[in-house]
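Undergrad: Dropping the sequence and predicted coords here.
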Amino acid sequence: MCSAIAVNAPVGVMDSGVGGLTVLKHLTRQLPHEHFRYFADSAYAPYGNKTTAEIQQRCFSIADTLITQGSKALVVACNTATAAAIAAMRERYTLPIIGMEPAVKPAAAASKNGIIGVLATTGTLKSAQFAALLEHYGQGVQVVTQACVGLVECIEQGQLNTPQTVSLLQQYCQPLMAAGADTIVLGCTHYPFVKKQIQEIVGPEVTLIDTGAAVAKRLQQVLEQKKILNTARDAGNFVFLTSGTEETERVMHQLWNAE
């Protein structure tokens, strides 16, 4: 039972690669006394071009690793993995599992002209979960979606401000700007790492929204409900794990220490 889990056990955080570090930053700010184990599945990134079965297999494998290390809860810090695998994970495991979803609801509330842009992976945009979000929260607004093929790969290599990355961002932001979007959802956890570059392209009047803060608040609620919130006053620690190479580890530390 969850009540038997040690409150000082770590929370496992998983992503297809380094993108979930943007979520981990929100988690450590919201829950500074919790311990975290972060797994970047960079050897298999990106998930956006993989089948549902392939993504589920990877998520099961990573979850098994994090649970073996004593995790008391899991955060699937990846929109594509959440869409493809979180239902199957919740059937398979008994511990709390928190997922991601593109912030269509807050974007609809924030938009002044009712035109919302969504930057995301192909896998997220094609998912039933995203279709359900549009059905529930997209009524009365125009939602313009853009799949960002190749962008995750650039960020995985730590290329945040290179000509190639900026060119991709300009290419993918252009349709949203042409449609008149005044609010843009960053629908992949990798994308906040290039938020500054996106803002420069679309202009300061466009609002950019990601879901990291909301996920952190949700995790806190769940830990409190399950009575497994770490009540210690010492600062928590975090450990980085990856299926990738030493280069992945270098990029992880580069991005974690970046402003």
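TA: That came in fine, so what should we check first? Residues are numbered from 1 along each chain as shown.
Undergrad: okay, CA-based contacts and neighbour counts for the rest of this
TA: Fine.
Undergrad: and residue 218, which of the three is it?
TA: State at residue 218, reduced to three classes by DSSP: H, G, I helix; E, B strand; the rest coil: helix.
Undergrad: gap between residue 228 and residue 65?
TA: Separation of residue 228 from residue 65 (CA to CA, to the nearest Å): 20 Å.
Undergrad: Please read the previous query as pertaining to residue 59.
TA: Distance, residue 59 to residue 65, by CA to CA: 10 Å.
Undergrad: higher neighbour count, these two?
TA: residue 59 (24 against 15; other CA atoms under 10 Å).
Undergrad: Please name the nearest non-neighbouring residue to the most centrally placed residue in the chain.
TA: For the chain, the residue nearest the mean C-alpha position is residue 189 (3.3 Å; CA atoms, centre = their mean). Once flanking residues are discounted, residue 189 sits nearest to residue 19: 4.8 Å by CA to CA, 6 or more residues apart in numbering.
Undergrad: That neighbour: neighbour count?
TA: Neighbours around residue 19, by other CA under 10 Å: 25.
Undergrad: and if you look at residue 237?
TA: Burial measure for residue 237: 13 neighbouring residues, criterion other CA under 10 Å.
Undergrad: A further structure is provided below for comparison with the first:
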Amino acid sequence: MSTSSNPSPAPEATTPGVIGVFDSGVGGLTVLRALQTQMPGTALHYVADTAHAPYGPRSADYITERSLRLAAYLQDQGASLLVVACNTATAHAIAALRQRWPDLPIVGTEPGIKPAVAASLARVNGSAGRGRIGVLATVATIASARYQDLVSRHAEGIEVFSQPCPGLVDLIERGQLDTPELHALLERLCQPLRDARVDTVLMGCTHYPLVQGPLQQALGPAVQLLNIETAVAQRAAALWSEQAKPLPTAHSLRLETTGDAAQFQRFVQQVLGWSSAQAAGIQV
């Protein structure tokens, strides 16, 4: 497998009407589920880069290189709109993706600082909040300039407590969605947010909604827990409707992974309940 950091531009799409979606692993399936809900009947092609997951501990250059490769592959397979269903890849690579393919509609997945601030302020006005939000995210997302810019632009007058979550994506990728090890890790990660007395917590990684129940339990019932998958799907739907030419849609879902296809398929079938889903292994 080539490791060049400058993949060649993808050929012209030969099969119109496909939305390409990628993530470091299974987390982006939460975005995929929202896309199916928002855009029923639209052909979706999802790639889980499981062989290179998690992205959180990786360098910015590595994350960008993988993102460029996956985007080129999806376009080669017919995608005419791209959804980066990964907060970490969005934080480090979306600028490079848009520079490489300026005419390709690309939707990123970013921590929703602005809606989290609005939700917290609404609770303050209703006497249920303190104007303090927590953000659970990967180490790489929190360290990125894009994340810091979001906080500086949208969190004026609000205290933001950024909580890195090393190890959480690993457990979710291994299917540990309700185990003692998961609960113990969530307790450790949420303790600083409980100590800070936050009223609203944002899940800043698409993996985390897969353990939303245990997360809410660890935070306590008084804390409002937010995700952003619906907003991402709505943005993708808006861009899709703006395509210059109407593109045909079809009831199809293509699932691929750079890792173990059987394991990925079991995860999709068991966790999402998509019993008929099939997955294939690829090298990108």
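TA: On my side now, so go ahead. Note that the structure is predicted; figures quoted are calculated from it, not measured.
Undergrad: now what about the TM-score between them?
TA: In this superposition the chains share a TM-score of 0.93, using TM-score structural alignment, normalised by the length of structure 1; 253 aligned residues with a CA RMSD of 1.8 Å.
Undergrad: before we move on, the earlier item: which one in structure 2 is aligned with the residue nearest to residue 189 of structure 1?
TA: Aligned by TM-score structural alignment, residue 19 of structure 1 pairs with residue 27 of structure 2.
Undergrad: element containing that match, please.
TA: Assigned by DSSP states H and E, residue 27 of structure 2 belongs to neither a helix nor a strand.
Undergrad: now it: how far from residue 12 of structure 2?
TA: For residue 27 of structure 2 relative to residue 12 of structure 2 (CA to CA), the value is 28 Å.
Undergrad: repeat for residue 227 of structure 2
TA: Applying CA to CA, the value for residue 227 of structure 2 to residue 12 of structure 2 is 34 Å.
Undergrad: State the distance from the aligned residue in structure 1 for residue 46 of structure 2 to residue 192 of structure 1.
TA: Under the alignment (TM-score structural alignment), residue 46 of structure 2 pairs with residue 38 in structure 1. Separation of residue 38 of structure 1 from residue 192 of structure 1 (CA to CA): 17 Å.
Undergrad: just residue 62 of structure 1 next, same as before
TA: 23 Å.
Undergrad: got it, and residue 37 of structure 1?
TA: Distance, residue 37 of structure 1 to residue 192 of structure 1, by CA to CA: 21 Å.
Undergrad: repeat for residue 222 of structure 1
TA: In terms of CA to CA, residue 222 of structure 1 sits 25 Å off from residue 192 of structure 1.
Undergrad: Compare these two and say which one has the larger neighbour count.
TA: residue 192 (22 against 16).
Undergrad: Wait, the more buried one touches residue 210, no?
TA: Yes. At 7.2 Å, residue 192 of structure 1 and residue 210 qualify as touching, with contact defined as CA atoms under 8 Å.
Undergrad: what do those two both touch?
TA: Common neighbours of residue 192 of structure 1 and residue 210, using CA atoms under 8 Å, 6 or more residues apart in numbering, are residue 186.
Undergrad: tell me the secondary structure for the aligned residue in structure 1 for residue 92 of structure 2?
TA: Aligning on TM-score structural alignment places residue 92 of structure 2 opposite residue 84 in structure 1. Look at residue 84 of structure 1: counting by three-state DSSP, its state is helix.
Undergrad: mind listing what residue 84 of structure 1 touches?
TA: Residue 84 of structure 1 neighbours (CA under 8 Å, 6+ apart): 52, 55-56, 127.
Undergrad: still on that earlier bit, could you report the separation of the residue nearest to the centre of structure 1 from residue 25 of structure 1?
TA: According to CA to CA, residue 189 of structure 1 stands 11 Å off from residue 25 of structure 1.
Undergrad: which stretch of helix or strand covers the corresponding residue of structure 1 for residue 62 of structure 2?
TA: Under the alignment by TM-score structural alignment, residue 62 of structure 2 pairs with residue 54 in structure 1. In this assignment (DSSP H and E), residue 54 of structure 1 forms part of helix 52-68.
Undergrad: so how far does that helix sit from its counterpart in structure 2?
TA: In the superposition with structure 2, the average deviation recorded for helix 52-68 of structure 1 is 1.1 Å (mean CA distance after the TM-score superposition for structure 1).
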